[in-house]
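**Q** below are the sequence and a predicted model; questions follow.
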Amino acid sequence: MIPVIFKPGEKDFSTNGLGRLVDATRCEITEEANGKYELEMDYPAISRFSDYFENGYQIKAKPNDLEEYHIFEIKQTFKDTFTNSIVIYAQSRTYKLGNRQVRLVTVDNRNGAEAMKLIEQNMDEPCDIKLYSDINTASSTTFEARNVLNCIAGEQGSLLQYWGGEIKREPFKLSLLRRRGRDNVGTVRYGKDLKGLTIKFDWQSIVTKVLPFAELQSGADGTSQRIYGNAVKSEY
């Protein structure tokens, strides 16, 4: 589809908004598993849309032929005088959940849907992006003074860490699902679909020996003593 631009704050994306970006010379959408979801576009520097390439304006685009459209908010622009074009950087509108905070949320033996509901109910401000999960696994964690995205996908104590799953972003919903996508069975044949294969072996960072140690507090003055055990070598 041809990308379409909308004014900041617009929530009806069924129209052509402020116009279709038909002169885009490049539009790339990058989605990393449980990570970033961003758009990058090149557009002529002089056009009727030039005034709209500002912070907060929204771009509607499809990441691929199978997924539905998504909405990306412009966060950064860069003018290239050599090509006389503007490079536009935009992020999924679900990133706004990073601006919502929770003070203290205790999740005690709840499934994914219940955990997401607790987070949503304890946001410091309402948000038009709903939280959803189809994970039935029960687990527990605590969030204190964290933004909503960090609660879901942060490293320490997040839903992603304890419940697992895969994140799916939609214009008005962020989901933590058991799994995404579909199974497409195919065969790759050497000499037909696969023309060659390069294999690299790298042993530079392999750890084959561990030296255990412990820090012992030796008194009320706070000094400590380190003691070492015997080195443990891997048989491999």
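**A** Perfect, I can see it now. Numbering: from 1, shown residues only.
**Q** alpha carbons only for contacts and neighbour counts from here, please
**A** Noted.
**Q** burial of residue 112, as a residue count?
**A** Here the number of neighbours of residue 112 (other CA atoms under 10 Å) works out to 28.
**Q** show me what secondary structure element comes after the longest helix along the chain.
**A** What stands out as the longest helix in the chain, according to DSSP state H, is helix 112-121. As assigned by DSSP states H and E, the chain's next helix or strand after helix 112-121 is strand 130-133.
**Q** what is that next one packed up against?
**A** Using 3 or more CA pairs under 8 Å, 6 or more residues apart in numbering; DSSP states H and E, the elements in contact with strand 130-133 are helix 112-121, strand 173-177.
**Q** here's the one I want to compare it with:
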Amino acid sequence: MASKKYAESINQFSQTMKTLIFGENNARLDYLIEQFYRLNHERRSFIIVSSLVLAILSFVGLVCLYFLGLYSLQSKLSSAYTNSNALREIKSAYISVQTKYEEITGNISSANSSLNLVSIVDQKAKDLGIQVSGFPSKPTITKFPNQNPLAENFQKESIDFKLSNISLKKMMEFINGLEQLPNKLKVTKYRLISITDAKLYFEVLLTVEALIPNDKENK
């Protein structure tokens, strides 16, 4: 029923437009035809040729617009395809980095879930025959800023201590030994505080940091 009314409305509109353009019973059209045939041969030929030229130009214009639209569409599709490929490459790289990050953080969480930083540092010093002292009664715990990606899972644990009567070579051996442990310790500060008379051995203040799981303090 609705479609029938719609068809009737369309038909009524088309009839109205036809009447508006051509007049009642095509009176305007008949008048134009009559006036056309009253023109001399040259004018009629001019009108016919002009109409043909206008029709051809209109057709050419429409064809040009069509191909311009087609070219624009192809360009957009090509750009979308390129962007899609770039997105897939970025996604693959992101997944690879994310997987590596999760692997590293998982290993650190496992290694440092029951970390005793003082004990590890003290044992490494004993293994190398180094005099170490000045350990704090408890490590310093520092939280990461919220915007840091490590903040969700980790916090920093650090200790300050002193190495006595140590050569530069031995100190570097000690630092490298700590940083190569599975616990991923990091020496963040060191400061020479005195030099022996022989100028070959030093007293050094060090700060060592480690990442620990956020729930370590509750264990």
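**A** The structure has been received and is ready for your questions. Values in this document were obtained by computation on a predicted structure and should not be read as measured data.
**Q** fetch the TM-score of the aligned pair.
**A** The TM-score (TM-score structural alignment, normalised by the length of structure 2) is 0.19; 74 aligned residues with a CA RMSD of 5.8 Å.
**Q** coming back round to it: who wins for proximity to residue 162 of structure 1 among the helices and strands packed on strand 130-133 of structure 1?
**A** In terms of CA to CA, the element of these nearest to residue 162 of structure 1 is helix 112-121, at 9.7 Å.
**Q** count the neighbours of residue 39 of structure 1 for me.
**A** Look at residue 39 of structure 1: counted by other CA under 10 Å, it has 24 neighbours.
**Q** ok, now how distant is the spatially most central residue of structure 2 from residue 79 of structure 2?
**A** Residue closest to the average C-alpha location in structure 2 (CA atoms, centre = their mean): residue 90, at 7.9 Å. Note on residue 90 of structure 2: its distance to residue 79 of structure 2, by CA to CA, to the nearest Å, is 16 Å.
**Q** give me the element the residue nearest to the centre of structure 2 is part of.
**A** Using DSSP H and E, residue 90 of structure 2 falls in helix 41-112.
**Q** circling back to that earlier point, now the helices and strands packed on strand 130-133 of structure 1 in a markdown table, with distance to residue 147 of structure 1?
**A** Putting those into a markdown table (distance: least, CA to CA, whole Å) gives the following:
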| stretch | distance to residue 147 of structure 1 |
| --- | --- |
| helix 112-121 | 10 |
| strand 173-177 | 14 |
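**Q** can you tell me which of those is nearest to residue 148 of structure 1?
**A** Residue 148 of structure 1 lies closest to helix 112-121 among these, at 7.1 Å (CA to CA).
**Q** for that closest one, packing partners?
**A** Using 3+ CA pairs under 8 Å, 6+ apart, the elements in contact with helix 112-121 of structure 1 are strand 101-110, strand 130-133.
**Q** list the buried residues for that helix?
**A** 112-116, 118-120 (16 or more other CA atoms under 10 Å).
**Q** max pairwise distance over those: which two?
**A** Using CA to CA, the buried residues of helix 112-121 of structure 1 span at most 12.4 Å, a distance reached by 112 and 120.
**Q** sorry, back to before: could you point out which element follows the helix holding residue 90 of structure 2?
**A** Counting by DSSP H and E, the element after helix 41-112 of structure 2 in chain order, helix or strand, is helix 117-127.
**Q** distance from that following helix to the middle of the chain?
**A** Relative to the chain's own centre, helix 117-127 of structure 2 is displaced by 42 Å; criterion: CA atoms, centre = their mean, to the nearest Å.
**Q** going by neighbour count, list what's buried in it.
**A** Of all the residues in helix 117-127 of structure 2, those buried under the rule 16+ other CA under 10 Å are 117-118, 121-122, 124-125.
**Q** right, and the helix or strand after that helix?
**A** Assigned by DSSP H and E, the successor of helix 117-127 of structure 2 is strand 131-133.
**Q** which other helices and strands contact that following strand?
**A** Judged by 3+ CA pairs under 8 Å, 6+ apart, the packing partners of strand 131-133 of structure 2 are helix 117-127, strand 154-166.
**Q** next, the angle strand 154-166 makes with the shortest one.
**A** Taking axes from the mean of the first three to the mean of the last three CA atoms, to 10 degrees, one finds that helix 117-127 of structure 2 is oriented at 30 degrees with respect to strand 154-166.
**Q** residues in contact with helix 117-127 of structure 2?
**A** 131-132, 135, 139, 158-159, 174, 177-178, 210 (CA atoms under 8 Å, 6 or more residues apart in numbering).
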